[in-house]
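A.B. asks: give me a 3D structure for the following:
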Amino acid sequence: MKNPLTRYIFQNQFLATLLFLLVAWAIIQLREVLVLIFISYILMAALYPTVEFFKKRKVPNTIAVFFTYIITVALLAILVFPLIPFFVSQIQLLFESFPQYINDSAKLLNINIDSNQFKALFAEELASVGKNVFSVTSRVFGGLFSVLTVIVVSFYLMLDYERIKKSVVLIFPKNDQGKALLIIERVQEKIGAWLRGQLILSIFIGGITWIALTLLGLSFALPLALIAGILEIVPTIGPIVSAVPAIIVALSISPTMALVVAGLYLGIQLVENNLLVPKIMQKAVGLNPIIVILMVITGAKIMGIMGALLAIPFASMLIVITRNIKHNN
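C.D. replies: Here you go, the predicted model:
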């Protein structure tokens, strides 16, 4: 049975509306903090199976969390961090050359464009892109402090996850606590599976795109492949957007090359959607393409690129909760 105060609030339409508006206002005011917490939760959800792996082998929880973080940081330090400056310089070089590719493509198609406008546009974008690793990280995460916040918060979420679950469950009536715990665990499982799956898909798409574009002899194969891998995290829209610069670069060579590259990107997507996604993402939530597009547009409108990226896991979380509530009812 509901608490008398809760029942009174929801029976009174004015108070219920006021409560909803207050919650909405609080979310808007605290959105940056909530985004950091949500990113921390996604990171925790992705890494938590490793903690459980150690715990099943009688490793204490605290040590299991430390081991998980040490392994993760070591892998990043060895495989990722040393390559970031090189990747950034390659993408920057592509941006600098892109106006010329647009100009060459336009000449091939007998289209008159003002190349100076494109050069000015790309010069402005280049000025906003960081010239070192710190500035790029700052643009993506909102500063070094935010990155450290995500790392620390996700660490403590992982450390106290079992206790946090039990505390959240206590909010619900006693008869519903078992169902609430099950939903919390399923959300964590699905969100974690989503991030792990997206990382695998991004690496595969980036790698296969780089190999294919290199074999075709296309300039800037590496930065174009990096763009394809990064945008893979945005379903439906990401692969389409990533194909555009590659097709423009190919079009500067010949219309035939542009068709070949377009066919290549389409072929990679067909292989991914029909073979890879069903296997890799089987534990994650499948989203309707229309929902994906609407969520990405909404997220981008609210919080830019970060909002677009976080829209998918947020939608997945809501769908898992909704499905489980309907199933339990």
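A.B. asks: contacts, neighbours, all on C-alpha from now
C.D. replies: Fine.
A.B. asks: burial of M1, as a residue count?
C.D. replies: 7 (other Cα atoms under 10 Å).
A.B. asks: same check on M44?
C.D. replies: Using other Cα under 10 Å, M44 has 25 other residues around it.
A.B. asks: please give me the structure for this one as well, since I'd like to look at both together:
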Amino acid sequence: MQIKWNNILKYIVIILIAILIVFLFIKISILKEILYLFVVSFFITYALKPFHEKLVDMGVNRSVAAIILVFGIALVFIGAFLFVIPYFFRENLNLKNALNDIQNLIDNIYFSLKPSKSSGILNMLTNNLYYKIHSVVISFSGRVYDSLMKLSSILIYAVIVPIVVYYFLSDEKYIEHNILNLFPIKSRNTVYNISCHIDKILGRYIISQLILSLFVGIVTFVILLVLKVDFPFILSLINAFFNIIPYFGPIFGAIPAIFVGFIKSPKTAIEIAIWLYGLQQIEGNILSPKVTADSISMHPLIVILLLLIGNKAAGFIGMVAVVPLAAVVKIIYKDLIYYIF
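C.D. replies: Purely as a prediction, here's the structure:
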């Protein structure tokens, strides 16, 4: 029994060291950029992995299969870039004006509803609410516009990420072998079984999230086109992007579309809210259970707490990565209990 407890202690130390390394990556800006790059590459690798394994099963060399997939994805993105970018920049030229219109709308609502100075507490609450909304809109508009303009960073990612994805796919067995060599021989079989379990759960979760986000993005685009809302491509892209985040994501993704709809008319904003709410109900209650198959079973309160921690630690990337990371820790804990005891 003493040996078993020693093994548990050893695995706990390894996990704590891994958490410390992640923490250092988050806190040091240069390392944070590297972490972001690897997280993006990791997600893309898992999205391509089923196709890679299929090609390998058909007799294609692992490296050749990886090259085929990376070039295939690159061609798809280049085609989408050439087709979408002109339309994207047409929308983007008017985006700043739309954000100014939103700010003016908030100002008008505030000054029309502002209570008299005699209403001290009510006046204070109204002022606080106004300045809070004002800061959120300004912050959001600044971040969106700055993000759209950081083409140099996007180009760097576009060059480096495919290279990292290629090595993740082609050298998977080599990486796996070297990681196993870090552990004692008697523990390698247990570590291998746990890693296979993690690989299965993470693969199912990541692919299901990408499928659901693609569905949400396409349907959002159609809804906004039907309602004749400005910037349908950008707004649907934002909604699909945020849909990766559980619980909070659909809310964050819907707010920009509702704001832009409100510029057109309050009725349009209400229609957008109703349609997007219906879309999220279909996605969350009908499609998600079938696609994800409970790949990550956690209590909603735990997920919300994890999202808050992830946001505080690493922003959007933290919110995306924290749930699968917690799932990995959960799998390691449960599997260690199973294999050791």
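A.B. asks: structure 1: strands as residue ranges?
C.D. replies: In structure 1, no strands are found when defined by DSSP state E.
A.B. asks: show me where the stretch 1-150 of structure 1 has its helices.
C.D. replies: 4-11, 13-29, 31-56, 61-75, 84-108, 115-128, 133-141, 144-159 (DSSP state H, counting those that start in this stretch).
A.B. asks: show me what the fifth one is packed against.
C.D. replies: With contacts defined as 3 or more Cα pairs under 8 Å, 6 or more residues apart in numbering; DSSP states H and E, the packing partners of helix 84-108 of structure 1 are helix 115-128, helix 133-141, helix 221-231, helix 237-251.
A.B. asks: among the helices of the stretch 1-150 of structure 1, which is nearest R323 of structure 1?
C.D. replies: helix 31-56 (19.4 Å; Cα to Cα).
A.B. asks: quick one: the closest one to helix 13-29, angle?
C.D. replies: Angle, helix 31-56 of structure 1 to helix 13-29, by axes from the mean of the first three to the mean of the last three Cα atoms, to 10 degrees: 80 degrees.
A.B. asks: ok, now which ones touch V136 of structure 1?
C.D. replies: Going by Cα atoms under 8 Å, 6 or more residues apart in numbering, V136 of structure 1 touches V129, G130.
A.B. asks: how close does it get to L126 of structure 1?
C.D. replies: V136 of structure 1 is 12 Å from L126 of structure 1, where distance means Cα to Cα, to the nearest Å.
A.B. asks: V153 of structure 1 now?
C.D. replies: To L126 of structure 1, V153 of structure 1 is 33 Å away according to Cα to Cα.
A.B. asks: looking at these two, which one has more neighbours?
C.D. replies: A direct count of neighbours by other Cα under 10 Å for V153 of structure 1 and L126 places V153 higher, at 20 against 15.
A.B. asks: returning to that earlier point: dump the helices of the stretch 1-150 of structure 1 into JSON lines; add distance to F314 of structure 1 as well.
C.D. replies: Shown next, in JSON lines, are the helices of the stretch 1-150 of structure 1 (distance: least, Cα to Cα, whole Å):
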{"stretch": "helix 4-11", "distance to F314 of structure 1": "26"}
{"stretch": "helix 13-29", "distance to F314 of structure 1": "14"}
{"stretch": "helix 31-56", "distance to F314 of structure 1": "9"}
{"stretch": "helix 61-75", "distance to F314 of structure 1": "24"}
{"stretch": "helix 84-108", "distance to F314 of structure 1": "28"}
{"stretch": "helix 115-128", "distance to F314 of structure 1": "28"}
{"stretch": "helix 133-141", "distance to F314 of structure 1": "17"}
{"stretch": "helix 144-159", "distance to F314 of structure 1": "17"}
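A.B. asks: how about the ones you listed, which one is nearest Q188 of structure 1?
C.D. replies: So among the helices of the stretch 1-150 of structure 1, helix 31-56 is nearest, using Cα to Cα, at 5.2 Å.
A.B. asks: list the buried residues for that closest one?
C.D. replies: 35-48, 51-52, 54-55 (16 or more other Cα atoms under 10 Å).
A.B. asks: next: stretch 315-327 of structure 1.
C.D. replies: Here stretch 315-327 of structure 1 shows A315, S316, M317, I319, V320, I321, N324 as buried, counting by 16+ other Cα under 10 Å.
A.B. asks: quick check: closest non-adjacent residue to the counterpart of the second one in structure 2.
C.D. replies: Counting by TM-score structural alignment, S316 of structure 1 lines up with A327 in structure 2. Excluding its sequence neighbours, the residue lying closest to A327 of structure 2 (Cα to Cα, 6 or more residues apart in numbering) is I296, at 6.3 Å.
A.B. asks: tabulate the helices and strands packed on helix 84-108 of structure 1 in a markdown table, adding columns for distance to V260 of structure 1.
C.D. replies: Shown next, in a markdown table, are these (distance: least, Cα to Cα, whole Å):
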| stretch | distance to V260 of structure 1 |
| --- | --- |
| helix 115-128 | 26 |
| helix 133-141 | 33 |
| helix 221-231 | 14 |
| helix 237-251 | 9 |
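A.B. asks: between the ones you listed, which gets nearest to G263 of structure 1?
C.D. replies: With Cα to Cα, the closest approach to G263 of structure 1 among these belongs to helix 237-251: 9.8 Å.
A.B. asks: who does the closest one touch, helix- and strand-wise?
C.D. replies: In terms of contacts (3+ Cα pairs under 8 Å, 6+ apart), helix 237-251 of structure 1 is packed against helix 84-108, helix 221-231, helix 255-271.
A.B. asks: give me whichever of the ones you listed is most buried.
C.D. replies: Compared across those, helix 221-231 shows the largest average neighbour count, a mean of 23 (mean count of other Cα atoms under 10 Å).
A.B. asks: corresponding residues in structure 2 for that one?
C.D. replies: Under TM-score structural alignment, the counterpart of helix 221-231 of structure 1 in structure 2 spans residues 232-242.
A.B. asks: just how off-centre is that stretch within its chain?
C.D. replies: 13 Å (Cα atoms, centre = their mean, to the nearest Å).
A.B. asks: cool, and stretch 247-254 of structure 2?
C.D. replies: Distance of stretch 247-254 of structure 2 from the chain centroid (Cα atoms, centre = their mean) equals 11 Å.
A.B. asks: go on, stretch 232-246 of structure 1?
C.D. replies: Offset of stretch 232-246 of structure 1 from its chain centre (Cα atoms, centre = their mean): 13 Å.
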